[in-house]
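In: From the sequence below, what's the structure:
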Amino acid sequence: MAKIIALFNNKGGVSKTTTTFHLGWKLAELGYKTLMIDTDPQCNLTGLCLNADKENKLTQFYEANNYNIKSALSPVLNNEMRPLEATTCYEFEHNENLFLLPGHIEFSEYDATYNIAENMTGSLVVLQNVPGALRQLITMTSEKYHLDFVLLDMSPSISATNANILMGSDFFIIPCAPDYFCYMAIESLIKVFPKWCSTYDNLRKAEVFKNAIYKMNDTVPKFLGTIQQRYRPRNGSPVKAFSEWIDDINKIVAEKLVPVLDENGML
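Out: Alright, predicted model coming up:
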């Protein structure tokens, strides 16, 4: 089973997408078969990858291909009468170990389904496979392509969809930018992560989800750390205005976020 790593921050513009792209490319260069999944309906990772590899062929790609995160999960999230299957992935011409599952702007429409599945706590049998569907899709696709790593580029929102994506991962990274709004985002995550843990702990205990075909993982994701980016360097270090925010963000992560994650088994 590939290691699943989510990149998440509820603040936008912190380089989640470019971090996913460069990390994925480098892992693949080092010989690890790596899949990048664009779970953000804005599809920035998809655009970046296809433009970098094929010179602006986005329109032609979507017209010619029907594999993306929305279509891959539609058997479960649209309640279609067919099982999940390992999805086809985009293969890069210049990096044979790298793959992409493209995003889709309509993936956001599934948030209502995730939200109902979470809040009904399993009382609707028709939704019993929803929480475990993405993890199962990744497992099947990992076997198909013999993957070592799966990187999930997530949207900057506190949504039921993002709760499912992160709680179905093995690890997560929080990309950061040195500014006040990113500091506020970390403050909010201190409250968000325990709620997500509690929600999915309750789902795992619900009898209907225990009987699902596509079961949830029984572990919580582990925090790998933050990545500080989007600052101006001088003599190899961030200039003062940025370095002060980096210090403040590192401090709130160490003193407030890490203890909360530790309490919830996420370290």
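
In: C-alpha from now on. contacts and neighbour counts both.
Out: OK.

In: And the helices in the stretch 51-200 of the chain?
Out: 58-64, 69-77, 111-119, 130-145, 160-167, 180-205 (DSSP state H, counting those that start in this stretch).

In: Point out the most buried one among those.
Out: Highest mean neighbour count among these (mean count of other Cα atoms under 10 Å): helix 160-167, with a mean of 22.

In: let's see this one next to it:
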Amino acid sequence: MTAKVISMFNNKGGVGKTTIIWNLAVSIASMGHNTLLIDFDPQCNLSIATIGYEEFAEYLKESEKFPYGRTIRAYAQPYIYQMQINNIHLTQPKHKPDQQLEKPGNLDIVPGDFWLNKFADILTVGTDVVSGAGLYRFLVPLLLVNRLSDTFNKSYEYVLIDLPPSFNTLVRSALYCSDYFLVPCTPDLFSAYCIGLIGEVLPSFVKD
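Out: Now for the predicted structure:
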């Protein structure tokens, strides 16, 4: 089954993206659907909230066995440099869907990493996207999901991606890989302005 990839995005911060994506994931998994969360926000709020602060700190630690830690960096950094060895590390949130349901779905998360700030700097829209050179770097979220399916026999029905509040290259990458995106907002002038801004910027993504 092909996963539906959904990004949670708004250029404005403080609109509840992380809270909404977490509750949405739990709700979907509670209905029996295998669900994957990808924390693609360098702030890593989703990882800290769902895994726990101390536990997440352990995932960030580098060692001889885990030179890139046990976060999304362990897959993304070797991949973008076309190294042969790259690993994917999954964990489960502390608070899982209601286990009393007859057939609760599985809920996993790929922890984020502060290194994603550097990854955003590595991605180059002009050359990588328009000419096609290095376009593979923008497909990390989707290729990560495919790798889970091919290598670990992990099949997800829904993949939810949490994103930073900006129009940076991480957002562009996730939107390229998504079937849908949701834009949570608050009832204020700034949120309304950002929705209009998203409407102006997205056509350039589609054109690319």
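
In: Do you know the score for how well these two fit?
Out: In this superposition the chains share a TM-score of 0.82, using TM-score structural alignment, normalised by the length of structure 2; 191 aligned residues with a Cα RMSD of 2.2 Å.

In: follow-up on the earlier one: redo the helices of the stretch 51-200 of structure 1 as TSV? Include distance to N9 of structure 1.
Out: As requested, those are exported to TSV (distance: least, Cα to Cα, whole Å):
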stretch	distance to N9 of structure 1
helix 58-64	26
helix 69-77	20
helix 111-119	18
helix 130-145	20
helix 160-167	10
helix 180-205	7
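
In: V14 of structure 1 is nearest to which of those?
Out: helix 180-205 (8.0 Å; Cα to Cα).

In: Check the offset of that closest one from the chain's centre.
Out: Remark: helix 180-205 of structure 1 is offset 15 Å from the chain centroid, using Cα atoms, centre = their mean, to the nearest Å.

In: tell me which strands and helices that helix is in contact with?
Out: helix 111-119, helix 160-167, helix 240-252, helix 258-263 (3 or more Cα pairs under 8 Å, 6 or more residues apart in numbering; DSSP states H and E).

In: ok, then the element right after it?
Out: Heading C-terminal from helix 180-205 of structure 1, the first helix or strand you meet, by DSSP states H and E, is helix 207-210.

In: out of the helices and strands packed on helix 180-205 of structure 1, nearest to F21 of structure 1?
Out: helix 160-167 (18.1 Å).

In: equivalent range in structure 2 for the closest one?
Out: Aligned by TM-score structural alignment, helix 160-167 of structure 1 falls on residues 169-176 of structure 2.

In: how big is the offset of the matching stretch relative to structure 1?
Out: Its matched residues in structure 1 lie on average 1.2 Å from stretch 169-176 of structure 2 after superposition (mean Cα distance after the TM-score superposition for structure 1).

In: about what we covered before: of the helices of the stretch 51-200 of structure 1, which approaches T18 of structure 1 most closely?
Out: Evaluated with Cα to Cα, those place helix 180-205 nearest to T18 of structure 1, the distance being 16.9 Å.

In: if we can go back for a sec, and P233 of structure 1, which of the helices of the stretch 51-200 of structure 1 is closest to it?
Out: Here helix 180-205 is closest among those (Cα to Cα), at 18.6 Å.

In: returning to what we had before: so for L7 of structure 1, which of the helices of the stretch 51-200 of structure 1 sits nearest?
Out: Nearest to L7 of structure 1, of all these, is helix 160-167, at 8.5 Å by Cα to Cα.

In: measure the residue nearest to L27 of structure 1 when sequence neighbours are not counted to F8 of structure 1 for me?
Out: Leaving aside its chain neighbours, L27 of structure 1 sits nearest to T34 (6.8 Å; criterion: Cα to Cα, 6 or more residues apart in numbering). According to Cα to Cα, to the nearest Å, T34 of structure 1 and F8 of structure 1 sit 18 Å apart.

In: between those two, who's got more neighbours?
Out: T34 (29 against 25; other Cα atoms under 10 Å).

In: for the more buried one, what are its contacts?
Out: G24, L27, A28, N97, L98, F99, L147, D148, F149, V150, L151 (Cα atoms under 8 Å, 6 or more residues apart in numbering).

In: so which of those hold up in structure 2?
Out: Compared against structure 2 with both residues aligned by TM-score structural alignment, their matches' Cα atoms under 8 Å, the contacts of T34 of structure 1 retain G24, L27, A28, N97, L98, F99, L147, D148, F149, V150, L151.

In: didn't the first one look like it was pressed against L35?
Out: Yes. Using Cα atoms under 8 Å, G24 of structure 1 and L35 qualify as a contacting pair, with a distance of 7.3 Å.

In: Which one of those two is surrounded by more residues?
Out: More crowded of G24 of structure 1 and L35, by other Cα under 10 Å: L35, with 30 against 24.

In: these two touch, right, the more buried one and W25?
Out: No. In this structure L35 of structure 1 lies outside contact range of W25 using Cα under 8 Å: 9.6 Å.

In: if we can go back for a sec, same list (the contacts of T34 of structure 1) but as CSV, adding distance to F171 of structure 1.
Out: Below are the contacts of T34 of structure 1 laid out as CSV (distance: Cα to Cα, whole Å):
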residue, distance to F171 of structure 1
G24, 15
L27, 16
A28, 18
N97, 21
L98, 19
F99, 19
L147, 16
D148, 14
F149, 11
V150, 10
L151, 10
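
In: any shared contact partners between G24 and L35 of structure 1?
Out: In contact with both G24 of structure 1 and L35: L98, L151, using Cα under 8 Å, 6+ apart.
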